[in-house]
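K.L.:
Quick one, structure for this:
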Amino acid sequence: MAEIYELFLTCPKGLDGLLLEEAQALGLQQARAQVSAVRGEGDLETAYRLCLWSRLANRVLMVLARFPVADAEELYMGVRNVPWSDHLDAGGSLAVEFSGRGSGIDNTHFGALKVKDAIVDSLRAEFGHRPTVDKVNPDIRVHLHLDRGQAVLSLDLSGHSLHQRGYRLQQGAAPLKENLAAAILIRAGWPKIAAEGGALSDPMCGVGTFLVEAALMAADIAPNLKRERWGFSQWLGHIPVLWKKLLEDAEQRAAAGLAKTPLWIRGYEADPRLIQPARNNIERAGLGEWVKVYQGELATFEPRPDKGQRGLVICNPPYGERLGDEASLLYLYQNLGERLRQSCLGWSAGVFTGAPELGKRMGIRSHKQYAFWNGALPCKLLMLDIDPRQFVTGERGESRDGREPAAAAAEPARLSEGGQMFANRLQKNLKQLGKWARREKVECYRLYDADMPEYALAVDIYRDWAHVQEYAAPKSIDPAKAQARLLDALAALPQALDIPPERIVVKRRERQVGKKQYERQNTEGRFMEVQEGGVKLLVNLADYLDTGLFLDHRPMRMRIQREAEGKRFLNLFCYTATATVHAARGGARSTTSVDLSRTYLDWGRRNLSLNGFSDKQRLVQSNVMEWLREDRGEYDLIFIDPPTFSNSKRMEGVFDVQRDHVELIDLAMARLAKGGVLYFSNNFRKFEMDEGVMARYQVEDISAQTLDPDFARNARIHKAWRITVRGA
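P.N.:
As a prediction, this is how the structure comes out:
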């Protein structure tokens, strides 16, 4: 009678229920699920079968011993008492893994060292020489788990984790592990669909993991059939004849499966860099006749199997990691929902996502949801029936019962009640401000600025683009509710503004301290030319928190242009030198622009060159305060728009506009020519001009004069003063 072993199978978090069903089907007896594991009994043939055929397990462990542990010495003796000569040649190699803690052993490295010493000492005492340690490809891999004073010592039969099938040598940025992909396919009902001859398509296939795992199931191919090295290959208890029998049986089943007419399994991927790696992975898996991959954007995705054939759409859309990802992801999920409604009627779909709220925006009600973990990230598999009765039309999720399928499929999901209110406000503002902008030839303006408190966004128009900034919600607001409102607003923007989603850029606006407001947010490097008051300026909507053009200062820039003729102009904290371009356009005799950032000075230089200004335009990289203390120039027109706070590796201390504005203004006024004007502004809402400044100079608050209609709703956007020498 074959010897029965205690077997322990590990798996990713959340897969233990599925693994239990699989392991029982593969012959594991007395099986029961534990957290991220399944425990049971079986003979060596069962253990081999689990290694070869489990699509879900990470490892198959054979328990060698269980014993109590009170301290490190008991751990050592418990391991040493195992007859290691039955398992490992004294001249062989081993690796040890240790997990758990307790009994005075709180360091896994120390625990592994004690286990290794016990094995080595046992074999050296018996044979006079010892095995070596090989952490990569050992003859045997030993695992010991310590929990509440009990040790479980096991032999790892799998070797490298079973999710490493061997076909995926090339992968994308965030691939699913193969066993997680298999679990998702099982939950999505693919084995039954495949058995009935159904089709499968992945519109965002990456390097093809879903496709390969689906084909392996459909063709009855053991997932680890091509693995050459196992944890039991050099184990002294290994029975090659038994393993060969199982292997030959699996090879026969694979040959029979591949001889069948291939199912229709297709993947589509927008990124051309992933197409060849995906095809390489498919070829390595031996599935080139079963799986095909094509390059294609989601917008063009349309599965075309045999007419009338049903199937499964499976995909793993991106979840979003950076601030501002909500917009592109929302439109991606909406686009996915639209493609499913239009092209996949009668199919089922499984959407695996770490952002379930976005999944709700596809316009199709999910009839079932399964919880998973992708590493440490909680995720859900949303199951959808692509049926007009499941298409969502409004906030409460009413379905389109009774509608004609074709008409229902072509209609996009409607806005929620709140989203429609937001859209109405945008359209109202667009009607009013659009007339003003066209009349004044203004290409860039603020359309909306948290007009409705529950939709705390700023929406700016840059020609035919929209730049959206989400104000961080107060801590008192439920984050889930804030995200839902944001997604409602983002869904409304393309419809209300008639701007395609790819021309909408979203960022999150929080209080920025020091240089953080100028830090690079992205790396697209895409600049756009806009016009203002007869000058051309470069803006970048994606790469930085600000775009290179402060829209609220438009009236100030126009004032500078009108007053600059024949003047020596000084622009402090010049940013991208937009005010300098206006001064040059107005006929300034010379301009000097000072900023600490080389990036923005280079941007300013490009702005000047774009308008044909290069001579007599001086750009200085320096700390403004230090530069003013050293400069001996004289200027007729000075503009200062300092940040609220600023720091840098190149400057000592931190600039604080409230604290430092007195010294800043005094230093600048010392450089002001007779009859000259200094314009000072900032956007610190709590700013108060020092009484001493107002006593020493002629100071006029011109804030109201520096607001155009697009900022009239927000009179506190900035404050501005005209400062001259008294009596001048």
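K.L.:
drop to CA atoms for contacts and neighbour counts, all remaining ones
P.N.:
OK.
K.L.:
Contacts for the helix or strand hosting Ala215 next, please.
P.N.:
Ala215 belongs to helix 209-218 when assigned by DSSP states H and E. Outside helix 209-218, the residues within contact range by Cα atoms under 8 Å, 6 or more residues apart in numbering are 168, 175-176, 178, 181-182, 185, 190-191, 194-195, 200-202, 205, 222-223, 257, 263, 265-267, 282, 285, 287, 290-291, 314-315.
K.L.:
Let's compare: structure for the following, please.
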Amino acid sequence: MPANQEVELYLTCPKSLEGLLLDEAQALGLSDAREQLAGVSGRGTMQAAYRMCLWSRLANRVLLVLKRFSVKTVEDLYHGVNDIDWSEHLLASGTLSVEFTGRGSGIDNTHFGALKVKDAIVDALRDAEGNRPSVDKINPDVRIHLHLRRGEATLSLDLSGTSLHQRGYRLQQGAAPLKENLAAAILLRAGWPELAKQGAALVDPMCGVGTFLIEGAMMAADVAPNLRRERWGFSNWLGHIPATWQPLYEEAQQRAQTGLAKTPLWIRGYEADPRLIQPARNNIERAGLARWVNIYQGELATFEPKPDQGQTGLVVTNPPYGERLGDEASLLYLYQYLGERLRSACLGWQAAVFTGAPELGKRMGLRSHKQYSLFNGALPCRLLLFQVNPDRFVTTERASSHGQAKPSRDFDDEAPRLTGEPETVPVAAESARLSEGGQMFANRLKKNLKQLGRWVRKEEIECYRLYDADMPEYALAIDVYADWLHVQEYAAPRSIDPEKAQGRFLDALAAIPTVMDVPPERIVIKRRERQAGTRQYERQAERGQFMNVTEGGVKLLVNLTDYLDTGLFLDHRPMRMRIQKEAAGKRFLNLFCYTAVATVHAAAGGARSTTSVDLSKTYLDWAKRNLALNGFSDKHSLVHADVMAWLENDREIYDMIFVDPPTFSNSKRMDDVFDIQRDHVLLLDRAMARLAPGGSLYFSNNFRRFVMDESVESRYQVTNITAQTFDPDFARNKKIHQAWHLTQRTD
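P.N.:
The predicted structure is shown next:
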């Protein structure tokens, strides 16, 4: 193929980068260029094709189109590929790989399509001596692509080899790596090349393994992104023109040598995770940019760039997604910190924030002047561009947070102090800018704190509910666990716009630290939906982070992160205290015992013996730890069984029984599905059969529509004690449970 002959080229790229790639490809020599879905097509010489392989910062692949043809049948596909003179591209003893995309014309399986293309090429090259190419998916001599769409096939040869986003410097990466060409696109959208020409600084306060910094430094130093690549898709292609390629490669080497010899720009990265520091530095070293890029360990909240001679520049960052810090809502405080640092430490700078949660970008206290929709893989994201100047600050009502784990000082005399010493973490003081709704929510929290304060201090309550959807539009529950907060978002009804519900939830989260001085690391956020079966007991995370709390003189283990519930039902506190008070000398039975907190209280109250039954080994192990934590090791039996089946076979007698069943359960280990409304009569009959004369059975459940069957009241003395089982923190939610006291009838 003559070096100056124009060929058809197709450049692929990540979805949403087509416009940028079009501009880049045209600058590199592509003519008649047109945007396509996830790519750009056009014409150019082999010199232009080589230049795109070497210099494209955005493309994944540079494909040389060999042929376009119609395909109506599988035989059409075979013959269309077989008709090419493959001896111009590959030796009969060579290797190839084939990638097939699309479907139709009788081909509904990409593997089958690739096999047909391979057969057509191999058959065309099989020589008289019987040699034939073999398949090598790792390092083939040529890579062939065939795309089939609406009966039209496009057959191409890949000039790039492995994807061009793989520059070769990043052998180590973090948990959620950003591809190099996407990082380059973000820098281009942010205007970094022009800023670099002006000598600006570049900084990433959450740099991970340094991808933004390396790509930015290569742009500033005029280093071709793929200069260090050792193997190309054209390296063993028979149509390769070394005389055209070599001068381009040598020119790129010279440009890089000249650029890297210049005085480096101020390019810095900061990363809180110490495990990523050395991998980032290794990547920088492999890219040949050790003089240009520096990485330091540092927390976001203390980030403060101090470039030489006071010049400004670009802050670019990709905040962690939910995989690294929990669900999306828990990132709110991270975005608040980021906004606070930009406003206080980066005046006059520009900022580019690439986010998978654009609604959180609105919480930074800055108005973006441009936004771009991009994709990170299949995840839709947004690039927010900011000019960090006071006229772009969001000026709304502000509230401050301070550094100790206690309510705000205005309510110190009335509100309960949180106990314990929190770990020292940087808090974005004076950073919260609350919306009108957020301020309204903050006011409600302050009111609740004031109302509960004396009671909490007097009763020495360490764990309590502070807020429970008091305002229906802010549908969440906030529980205090010593110096931690446990926040549960109730799923909004379908009639509520999800975007509006999410906005209100974020308003509430923003308000919490302005009232409760708890660092974000000690605020656990969960979404609670209507639960079926045992789903409420299913593991949500794998942290295994338990903490000790106290209640009524006993120590208990709670886990705020791993399950939807924490191991301690706060609304049952009065019931547990009643059990502790009445348990002395009694044989106590706890059915559906969960983590056996009621059993611990009974033991603390002097129970002669306790038996606790549950179907979950996980919770029975937790129960064992709760008992051991309080020094109760003997006379306390834990039984792994289906409660209904166990009651049918048990013949022991008990003086006090506590029954707190789930609304519904369909565990595979049960003989039948359990439904509290349907099965409560049988459950209570079997439990009452085990109750000693003069004994007490306490029955409770949280099914809001539950109605006690009249037959129960006809056989036993039944007293509804629901009103006696609420402490002040649940006085606003009288429907959270119902409770009864049952004894044997004396008549």
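K.L.:
hmm, back to that, which among the contacts of helix 209-218 of structure 1 count as buried?
P.N.:
Neighbour-count burial (16 or more other Cα atoms under 10 Å) is assigned, among the contacts of helix 209-218 of structure 1, to 168, 176, 178, 181-182, 185, 190-191, 194, 200-202, 205, 222-223, 257, 263, 265-267, 282, 285, 287, 290-291, 314-315.
K.L.:
Okay, and which of those map to helices?
P.N.:
Assigned to helices by DSSP state H, the following of these qualify: 178, 181-182, 185, 190-191, 194, 257, 282.
K.L.:
What does Ser648 of structure 1 correspond to in structure 2?
P.N.:
Aligned counterpart of Ser648 of structure 1 in structure 2: Ser667 (TM-score structural alignment).
K.L.:
Look at the residue nearest to its match when sequence neighbours are not counted and say how many residues are nearby.
P.N.:
Here the nearest residue to Ser667 of structure 2 in space, its sequence neighbours aside, is Thr534; by Cα to Cα, 6 or more residues apart in numbering that works out to 6.7 Å. When neighbours are counted by other Cα atoms under 10 Å, Thr534 of structure 2 registers 14.
K.L.:
from what I can see Thr534 of structure 2 touches Asn666, true?
P.N.:
Yes. Counting by Cα atoms under 8 Å, Thr534 of structure 2 does reach Asn666; the two are 6.8 Å apart.
K.L.:
Asn429 of structure 1 reaches Asp451, doesn't it?
P.N.:
No. Applying Cα under 8 Å as the test, Asn429 of structure 1 and Asp451 come out as separate, 9.9 Å apart.
K.L.:
What is the equivalent residue in structure 2 for Gln561 of structure 1?
P.N.:
Match for Gln561 of structure 1 (TM-score structural alignment): Gln580.
K.L.:
Tell me who's in contact with that match.
P.N.:
598, 601-606.
K.L.:
give me that answer again for 7 Å
P.N.:
For Gln580 of structure 2, the contact set (Cα atoms under 7 Å, 6 or more residues apart in numbering) comprises 601-602, 604-605.
K.L.:
which one among the ones in helices among the buried ones among the contacts of helix 209-218 of structure 1 gets closest to Leu236 of structure 1?
P.N.:
Nearest to Leu236 of structure 1 out of these is Glu178 (Cα to Cα; 30.0 Å).
K.L.:
SS state for the closest residue to that closest one other than its chain neighbours?
P.N.:
Leaving aside its chain neighbours, Glu178 of structure 1 sits nearest to His163 (5.3 Å; criterion: Cα to Cα, 6+ apart). What DSSP: H, G, I helix; E, B strand; the rest coil gives for His163 of structure 1 is coil.
K.L.:
What of Arg389 of structure 1?
P.N.:
helix.
K.L.:
That one matches what in structure 2?
P.N.:
By TM-score structural alignment, Arg389 of structure 1 lines up with Asp391.
K.L.:
Please tell me how far that match sits from Leu383 of structure 2.
P.N.:
In this view, Asp391 of structure 2 and Leu383 of structure 2 are 21 Å apart by Cα to Cα, to the nearest Å.
K.L.:
same thing with Met46 of structure 2?
P.N.:
35 Å.
K.L.:
State the distance from the counterpart of Val597 of structure 2 in structure 1 to Gln295 of structure 1.
P.N.:
Alignment note (TM-score structural alignment): Val597 of structure 2 maps to Thr578 of structure 1. For Thr578 of structure 1, the distance to Gln295 of structure 1 (Cα to Cα) stands at 42 Å.
K.L.:
That concludes my questions; thank you for your assistance.
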